[in-house]
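> What would the 3D arrangement of this be:
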Amino acid sequence: MIALLLRDLRLAVRAGGGFGLALAFFTILAVLTPFAVGPETPLLARIAPGVLWLGALLACLLSLDRLLALDAADGTLELLAVAPLPLEGAVAAKAAAHWIVTGLPLALLAPVLGVLLSLPGQGAWVLTLSLGIGTPALSFIGAFGAALTAGVQRGGLLMALIVLPLYVPTLIFGAEAAGRAARGADPATPLMLLGAVSLGCVALMPLAAAAALRVNLR
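You can find the predicted model right below:
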């Protein structure tokens, strides 16, 4: 499982496409938001948590089509299905690699972009924490969507339609936690709910994704 994780990390770094595109999209969204809504500091501070969380969600979505599509195209999925490692473990390793190269950099970049949107310091810290807690759910839900559309020609739109409704609880709790911290309120409750969502996704989504892959590979 660790070998598969390291393989996917090396491929992601060498290819660079999805990883760089996600960060570029996230940065561009944050930079352009003040031009779209105006430079008023109170307004930017109020909308910053929602904008940055939505940007992180969409940035993760951009790279999901590469999660399993390349392996389905070159026959790697068939080899993984008959490998000693359970297919659930392979899916979990791929989702973890996606989070390391996409979700984790987005979480680390968020405080810098929060400055552009006049996000208070406490809100920026909780925003980073919420993204660190919540983005694993995005990657593991995305792995389920990628498994459902593996082998489908141009299945990116279909995958987006599948995973976006499942992303809604993560988006709500993540943005609410950062928003509460920015207003000086206690963000503990939405952070705990966000952690529960992520733990549930990490535990259940590899099972669902492996079942979907087995159906697709028959």
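> Every contact and neighbour count from this point should use C-alpha atoms.
OK.
> Now Leu213. Nearest residue, chain neighbours left out?
In space, and not counting its chain neighbours, Leu213 is closest to Ala147: 5.5 Å by CA to CA, 6 or more residues apart in numbering.
> Buried residues in the top helix by length along the chain, which are they?
Counting by DSSP state H, the longest helix found in the chain is helix 188-217. Using 16 or more other CA atoms under 10 Å as the burial criterion, the residues of helix 188-217 that qualify are 190-191, 193-199, 201-202, 205-213.
> To compare against the first, here's the next sequence to fold:
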Amino acid sequence: MSARQRNPSLAAATPGLIGSARALMARDLRLLWRRRGDALQPALFALLVVVLFALALGGEKQALSKVSGGVLWLSALLAGLLALDTLFRGDAEDGSLEQWMLAPVPLGWLVAVRTFMHWATTALPLLVATPFLGELLYLPREQLPVLLASLALGTPLLSLLGAVVAALTVGMRRSGILVALLALPLYVPVLVFGAGSVARSAQGLDPLGALLLLAAGLVVALLLAPLAAAAAIRIALN
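Below you'll find the predicted structure:
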């Protein structure tokens, strides 16, 4: 008989999956509010990328409309990469990761919750701002639904892949460049299929195949990435 079965009060006091997720999300939101200036950096960086592309191409409508889907996808990828090194860094420095390993819930579950919060605070604002950024790049209106669908499927996949890389390097100091070098090869297929779906839509072709590949990759990453990241954290901290 387990300790929780012998002591009902202990079982009631021990947080379950939902309770631990709520506690971790509430903590992350409090920390985000205290550093709300830093929270705006990914969105501002994406806006800067869009503006620089527009200036580099001379602001010509025809030139911008042809590359607008790829530019928006690239800006979302780089914005997520900018915040990737901080995914587990603060928890490693203040000892929270050791507490995660001792928690009565699976470490992979806590990693999944933290990855969701990373996506919600970096990629979700970009999804909301995509129609506005698309107007800056003269994105054809008929391509906007495909772009939003590809970003909705692709950006969580980027966060999950990035979580594995961040977990592998969590025990290293000043690993920002290393994180980018390790993550970019994993990000390239997602970028190809994401931007490729928008390009196929612009050519009058069916973008469903690329979107289905992104969805399949997202399902596989949801199942495997938190477990791989949890194993990497245990290795890094032992």
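> Now the TM-score, please.
Laid over one another, the chains give 0.95 as their TM-score (TM-score structural alignment, normalised by the length of the first structure), with 218 aligned residues with a CA RMSD of 1.3 Å.
> packing partners for the longest helix of the first structure?
If you count contacts as 3 or more CA pairs under 8 Å, 6 or more residues apart in numbering; DSSP states H and E, helix 188-217 of the first structure packs onto helix 87-98, helix 121-148, helix 156-182.
> residues in the second structure aligned with the second one?
So the one you mean is helix 121-148 of the first structure. Helix 121-148 of the first structure corresponds to residues 141-168 of the second structure when matched by TM-score structural alignment.
> Can you give the distance of the matching stretch from its chain's centre?
When distances are taken as CA atoms, centre = their mean, to the nearest Å, stretch 141-168 of the second structure is centred 7 Å away from the chain's centroid.
> sorry, back to before: which one of the helices and strands packed on helix 188-217 of the first structure lies nearest to Leu68 of the first structure?
When these are compared by CA to CA, helix 121-148 sits nearest Leu68 of the first structure, at 6.1 Å.
> Name the residues of that closest one that are buried.
123-148.
> Same question for stretch 66-82 of the first structure.
Leu67, Leu68, Ala69, Asp71, Ala72, Leu77, Leu80, Ala81.
> can you list those residues in a markdown table and add distance to Gln153 of the first structure?
Output for the buried residues of stretch 66-82 of the first structure, formatted as a markdown table (distance: CA to CA, whole Å):
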| residue | distance to Gln153 of the first structure |
| --- | --- |
| Leu67 | 14 |
| Leu68 | 13 |
| Ala69 | 9 |
| Asp71 | 14 |
| Ala72 | 11 |
| Leu77 | 16 |
| Leu80 | 21 |
| Ala81 | 21 |
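> Show me what Ala181 of the first structure aligns to in the second structure.
Match for Ala181 of the first structure (TM-score structural alignment): Ser201.
> Identify the residues contacting that match.
Gln143, Val146, Pro207 (CA atoms under 8 Å, 6 or more residues apart in numbering).
> So which of these is the closest to Arg27 of the second structure?
Val146 (34.4 Å).
> Show the contacting residues for that closest one.
Ser197, Val198, Ser201, Pro207 are the contacts of Val146 of the second structure under CA under 8 Å, 6+ apart.
> thinking again about what came up before, with the second structure overlaid, report how far the longest helix of the first structure is off on average.
Here helix 188-217 of the first structure, set against the second structure after superposition, deviates by a mean of 0.9 Å using mean CA distance after the TM-score superposition for the first structure.
> from the chain's centre, how far out does that helix sit?
12 Å.
> go on, stretch 26-45 of the first structure?
The answer for stretch 26-45 of the first structure is 22 Å, by CA atoms, centre = their mean.
> Can you state the residues of the second structure onto which it aligns?
Counting by TM-score structural alignment, stretch 26-45 of the first structure sits on residues 46-65 of the second structure.
> Next, the distance between the ends of the matching stretch.
17 Å (CA to CA, to the nearest Å).
> Equivalent analysis for stretch 73-93 of the first structure, please.
19 Å.
> what's the counterpart of Val105 of the second structure in the first structure?
Per TM-score structural alignment, Val105 of the second structure is aligned with Leu85.
> who touches that match in this structure?
Counted by CA under 8 Å, 6+ apart, Leu85 of the first structure has contacts Met1.
> Now do the SS call for it.
coil (DSSP: H, G, I helix; E, B strand; the rest coil).
> Quick check: the residue located most distally from the centre of the first structure vs Ala56 of the first structure, distance?
Distance from the C-alpha centroid of the first structure peaks at Glu40, with 29.6 Å (CA atoms, centre = their mean). Distance of Glu40 of the first structure to Ala56 of the first structure, computed by CA to CA: 23 Å.
> With Ala143 of the first structure instead?
16 Å.
> do Tyr167 of the first structure as well
11 Å.
> Which one of these two is surrounded by more residues?
Just comparing Tyr167 of the first structure and Ala56: by other CA atoms under 10 Å the higher neighbour count belongs to Ala56, 27 against 17.
> Give me the neighbour count for Leu108 of the first structure.
The burial count for Leu108 of the first structure: 15, using other CA under 10 Å.
> Alignment lookup: it to the second structure.
Using TM-score structural alignment, Leu108 of the first structure sits opposite Val128 in the second structure.
> Look up the closest residue to the aligned residue in the first structure for Ala183 of the second structure, ignoring the ones flanking it.
Aligned by TM-score structural alignment, Ala183 of the second structure pairs with Val163 of the first structure. Residue nearest to Val163 of the first structure in three dimensions, not counting chain neighbours: Gly145, with 5.9 Å by CA to CA, 6+ apart.
> OK, contacts around that neighbour?
Met159, Ala160, Ile162, Val163, Ala209.
> ok, which pair from those is furthest apart?
Ala160 and Ala209 (15.3 Å).
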